[in-house]
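> Sequence and predicted structure, then a few things I'm wondering about:
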Amino acid sequence: MTASTVTRRRHPAVLFALLVVALVAVGGVYSLVSSGGRATADTRPYTAQDVTAGDRLFKANCSTCHGQQAEGTSAGPSLVGVGAAAVDFQVGTGRMPLAGPAVQAKRNSHVAFSDEQIRQMGAYVDSLGPGPGIPDEKYASGIGGDVARGGEIYRVNCAMCHNFAGSGGALTRGKFAPPLHGIEGKHIYEAMLTGPQSMPVFDDANLDPEAKRDVIAYLHWLDKNENPGGHSLGNLGPVADGFFLWLLAVPLMIGAAVWLGRKAA
């Protein structure tokens, strides 16, 4: 073996090329492993007609705030990369279109669009950049979830804002964590997945689909749970209990004591 051959084999460019190949290989393996447990891809494929129809709906109803190409304006954020899940959550819960300027969009029982129109707008927004898809019903329904495990996950990650019983609570600067009673499982999953407004994002790397299903199962169990100890007073904690005691219970007890004292005299 000649000296020139050894020199070619030890050339720095060869080492650099090997390093690049190794990084690409590691990245590919990581992608496959990390995406294996995800369950957020929409099982309903979008067609070109869906995207075109969604584009028309978006421009007619959303572009004033979000821009003609959803690039965002001073009145609304960019929607590039938020995915169909964010559209389904915001529009499907009646939060969007926003009725007027506000610190936080509120859930509205009136939904302005049909399910098909929401799907089409989601298809258009999804076409602008990759983002979370509509969750699989297998996980979003909460059916088959572990209620006890879901309650533990909820108390660790959610109760500090949404209250231990899902009754909601106040945040800073006029914002609030909404109550979670009677919410469709799909929208709970989408909220965890997209992190609307002040809520942090719990993607599948933080809480896998099974964990999200357990949380949904727990919240649906709370909807059915009765209070054998009496009226819950909204499950708002010591504040509601204190108001009840000082405004109703204490005056009643004082009134009863005065009445009994006069009767005895």
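Received the coordinates, thanks. Note that the structure is predicted; figures quoted are calculated from it, not measured.
> CA atoms for contacts and neighbours, from now on please.
Noted.
> which residue ranges form the strands in the protein?
Counting by DSSP state E, the chain has these strands, from start to end: 169-170, 176-177.
> and Thr47, which of those is closest to it?
strand 176-177 (36.0 Å; C-alpha to C-alpha).
> contacting residues around the closest residue to Leu79 other than its chain neighbours?
Nearest in space to Leu79, with sequence neighbours left out and distances taken as C-alpha to C-alpha, 6 or more residues apart in numbering, is Ala70 at 5.4 Å. Contact analysis of Ala70 by C-alpha atoms under 8 Å, 6 or more residues apart in numbering lists Ser63, Ser78, Leu79, Val80, Val125.
> start to end distance for stretch 240-251?
Criterion C-alpha to C-alpha, to the nearest Å; first-to-last residue distance in stretch 240-251 is 16 Å.
> How about stretch 220-240?
Its first and final residues considered, stretch 220-240 spans 23 Å by C-alpha to C-alpha.
> cool, and stretch 61-78?
15 Å.
> Over to stretch 111-120?
First-to-last residue span, stretch 111-120, C-alpha to C-alpha: 15 Å.
> what's the answer for stretch 154-168, then?
13 Å.
> Off-centre distance for it?
14 Å (C-alpha atoms, centre = their mean, to the nearest Å).
> which other residues reach it?
By C-alpha under 8 Å, 6+ apart, stretch 154-168 touches 169-171, 176-181, 215, 219, 222, 234-236.
> Neighbour-wise, which one of the residues you listed leads?
Val215 (30 neighbours; other C-alpha atoms under 10 Å).
> show me the contacts for the residue positioned nearest the centre of the chain.
Centrality entry for the chain: nearest residue to the mean C-alpha point is Ala191, 1.1 Å, by C-alpha atoms, centre = their mean. Ala191 makes contacts with Ala86, Phe89, Met199, Val201, as judged by C-alpha under 8 Å, 6+ apart.
> Separate out the buried members of those.
Ala86, Phe89, Val201 (16 or more other C-alpha atoms under 10 Å).
> A further structure is provided below for comparison with the first:
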Amino acid sequence: MFNRSKSKKGRRSPMATVSLIVVGLMTTGGAYALFSSTANADDSTTTVAASSQSKVNEGQKLFASNCATCHGLSAQGTSEGPSLIGVGAASVDFQVGTGRMPMAAQGPQAEEKPAQFTDEQIDALAEYVASLGPGPAVPSESLTNGSDGDAAEGAELFRINCAMCHNVAGAGGALTEGKYAPNLQSVSGKHIYEAMVTGPQNMPVFNDLNLTPEQKADIITSSST
């Protein structure tokens, strides 16, 4: 009797066995789901990084073919052109996107003309130069679309900071030594913002301590109305 009772007490219930199997499957499934999620995230990060590096490589090729003569093979600058290390993507997007670069001929300042590169090529050039050192990035559309700012505040900021060169109406004006402040009436909001943060030609740089991103957006809104 003692042995039979002991044997019965030690026997595991069929339901307990089923429960253990279910717990095991749930644990294994959870671990697999976590692994799969992590693997997918890693794959996504790797894909983005590879895409970015591919764009940098494409930009480097374009730079070597079209810009290195003046700016040096490593963008370190030469007697014909300044160093581009640290100027940032915004400077490239402005200069190349407005056709000022490459320059058609040496002169008091680079003239605006039709862009010689596609949007994709400009993005690649900007990515390459941005990879050489930190600098202003291409602004987000929310800051440059001309509809999200305060037009009245922007008009006042423009009068204080910009009108002395660009005219109260943004029509532009002559400066010294054959230089000039361009007409702003047909300039995109993105290029106006990029000009403010990079200071092309004789224009001063308006960093975020001078004018906040929101104030720059206000100026763009006032220029669009």
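Received the coordinates, thanks. Computed from a predicted model, the values in this text were never measured in an experiment.
> mind listing the helices for the stretch 101-250 of the first structure?
Using DSSP state H, counting those that start in this stretch, the helices of the stretch 101-250 of the first structure run over residues 115-128, 137-140, 147-157, 159-162, 185-194, 209-224, 238-244, 250-264.
> hang on, isn't Thr144 of the second structure packed against Lys190?
Yes. The pair Thr144 of the second structure and Lys190 qualifies as a contact (C-alpha atoms under 8 Å) at a distance of 5.1 Å.
> These two: which has the busier surroundings?
Ranked by neighbour count (other C-alpha under 10 Å), Thr144 of the second structure and Lys190 place Thr144 first, with 25 against 22.
> Kindly state which residue of the first structure is aligned to that one.
Aligned counterpart of Thr144 of the second structure in the first structure: Ala140 (TM-score structural alignment).
> Its match contacts Tyr189, doesn't it?
Yes. The criterion here is C-alpha under 8 Å, and Ala140 of the first structure meets it with Tyr189 at 5.9 Å.
> Common neighbours of the two, please.
Lys212, Arg213, Ile216.
> Mind telling me what the first one corresponds to in the second structure?
The alignment partner of Lys212 of the first structure in the second structure, by TM-score structural alignment, is Lys216.
> who touches its match in this structure?
So Lys216 of the second structure contacts Leu143, Gly154, Tyr193, Met196 (C-alpha under 8 Å, 6+ apart).
> So which of those wins on neighbours?
Tyr193 leads the contacts of Lys216 of the second structure on contacts (other C-alpha under 10 Å) with 23 neighbours.
> Do I have it right that that residue meets Thr144?
Yes. At 6.8 Å, Tyr193 of the second structure and Thr144 qualify as touching, with contact defined as C-alpha under 8 Å.
> Chain neighbours aside, what residue packs nearest to Lys113 of the second structure?
Gly99 (4.6 Å).
> Can you find the partner of the one you found in the first structure?
By TM-score structural alignment, Gly99 of the second structure lines up with Gly94.
> Alignment lookup: Lys55 of the second structure to the first structure.
With TM-score structural alignment as the criterion, Lys55 of the second structure matches Asp50.
> meant to ask about Glu127 of the second structure, not that
In the first structure, the residue paired with Glu127 of the second structure according to TM-score structural alignment is Ala123.
> what about Leu32 of the first structure, how many neighbours?
10.
> Distance of it relative to Ala25 of the first structure?
For Leu32 of the first structure, the distance to Ala25 of the first structure equals 11 Å [C-alpha to C-alpha].
> next one: Ile254 of the first structure
Separation of Ile254 of the first structure from Ala25 of the first structure (C-alpha to C-alpha): 77 Å.
> Output the helices of the stretch 101-250 of the first structure in TSV; the columns should cover distance to Leu19 of the first structure.
Shown next, in TSV, are these (distance: least, C-alpha to C-alpha, whole Å):
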stretch	distance to Leu19 of the first structure
helix 115-128	34
helix 137-140	40
helix 147-157	40
helix 159-162	46
helix 185-194	35
helix 209-224	35
helix 238-244	60
helix 250-264	76
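> if we can go back for a sec, how about the contacts made by the match of Thr144 of the second structure?
Gly185, Lys186, Ile188, Tyr189, Lys212, Arg213, Ile216 are the contacts of Ala140 of the first structure under C-alpha under 8 Å, 6+ apart.
> before we move on, what about Tyr193 of the second structure?
Counting by C-alpha under 8 Å, 6+ apart, Tyr193 of the second structure makes contact with Pro139, Thr144, Lys216, Ala217, Ile220.
> and Cys161 of the first structure, what pairs with it in the second structure?
For Cys161 of the first structure, the residue aligned by TM-score structural alignment is Cys165.
> how near is Pro136 of the second structure to Glu112 of the second structure?
For Pro136 of the second structure, the distance to Glu112 of the second structure - C-alpha to C-alpha - is 21 Å.
> Distance of Ser37 of the second structure relative to Gly199 of the second structure?
For Ser37 of the second structure, the distance to Gly199 of the second structure equals 45 Å [C-alpha to C-alpha].
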